[in-house]
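Participant: Sequence first, then the predicted structure:
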Amino acid sequence: MLLTLEGVLTPDDVCEARRLLAGAAWEDGRSTAGAQAVTVKNNQQLAQDGEPARTLRALVLQGLERHATFFSAALPRNVFPPMF
């Protein structure tokens, strides 16, 4: 079952995320690919140890923590941080 969660991020959160993404340095996505995927992976992503990625991860995780539907539908034991 797939659910669409509305309102995970506030409008201010979205503005902050867009600002961070627009000013961030992007790198080749193959840097996080496994041995088989590295030959076909073709994307750009934020450096995972950079400040924009750390701030965005916290922003998204805080949004999920506030969202009751996420917890009641997913019943997560662990929530892994997103990659950008």
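Facilitator: Now that the structure is in, tell me what you want to look at.

Participant: contacts and neighbour counts: CA atoms only from here.
Facilitator: Fine.

Participant: Would you mark the buried spots in the longest helix seen in the chain?
Facilitator: As assigned by DSSP state H, the longest helix anywhere in the chain is helix 51-66. With burial defined by 16 or more other Cα atoms under 10 Å, the residues of helix 51-66 counted as buried are 52-54, 56-57, 59-61, 63-64.

Participant: Name the residues of the helix or strand that contains residue 20 that come out as buried.
Facilitator: Using DSSP states H and E, residue 20 sits within helix 11-23. Neighbour-count burial for helix 11-23, counted by 16+ other Cα under 10 Å, picks out 17, 20-21.

Participant: also this one, for the comparison:
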Amino acid sequence: MACDQVERQMCGIIGDRLGRPADDLEVRLHAAATASGVRVLDEHIGAALLPGADLTEFTDVAAVARRYAHVIRTATSGVVGDSVV
């Protein structure tokens, strides 16, 4: 359910970024790929939080944010780039 919600929200975000409707097929495909990439990275981080794991790779919040940005760029083949502030 959480992944489905992320995908739906990403449709709106990516649609806005690309100037296309949220229900556009390409937007939906990018949103699905992005949601899957975020899920995989979330699982990687979650597994690292298990007892006895080395957490040093997650102490730099900016570096973790860059990893998420990289996942999104990779999942969308670069169509969705860095965040817009």
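Facilitator: Ah, there it is. Only a predicted model underlies this, so the values are computations on that prediction, with no experimental measurement involved.

Participant: And the TM-score between these chains?
Facilitator: In this superposition the chains share a TM-score of 0.34, using TM-score structural alignment, normalised by the length of structure 1; 48 aligned residues with a Cα RMSD of 3.8 Å.

Participant: re earlier: tell me which of the buried residues of helix 11-23 of structure 1 is nearest to residue 71 of structure 1?
Facilitator: residue 17 (22.6 Å; Cα to Cα).

Participant: you'd agree that closest one is up against residue 57?
Facilitator: No: with contacts counted by Cα atoms under 8 Å, residue 17 of structure 1 stays clear of residue 57, the gap being 9.8 Å.

Participant: circling back to that earlier point, what helices and strands are in contact with the longest helix of structure 1?
Facilitator: When contacts are defined as 3 or more Cα pairs under 8 Å, 6 or more residues apart in numbering; DSSP states H and E, helix 51-66 of structure 1 sits against helix 11-23.

Participant: Let's see that with 6 Å instead.
Facilitator: Using 3 or more Cα pairs under 6 Å, 6 or more residues apart in numbering; DSSP states H and E as the contact test, no helix or strand touches helix 51-66 of structure 1.

Participant: List the buried residues of whatever helix or strand comes next after it.
Facilitator: Downstream of helix 51-66 of structure 1, the next assigned helix or strand under DSSP H and E is helix 68-74. Residues of helix 68-74 of structure 1 classed as buried by neighbour count (16+ other Cα under 10 Å): 69-70.

Participant: go on, stretch 64-76 of structure 2?
Facilitator: Across stretch 64-76 of structure 2, burial judged by 16+ other Cα under 10 Å covers 68-76.

Participant: Let me know the closest of those to residue 9 of structure 2.
Facilitator: Distance to residue 9 of structure 2 across those (Cα to Cα) is lowest for residue 72, with 13.9 Å.
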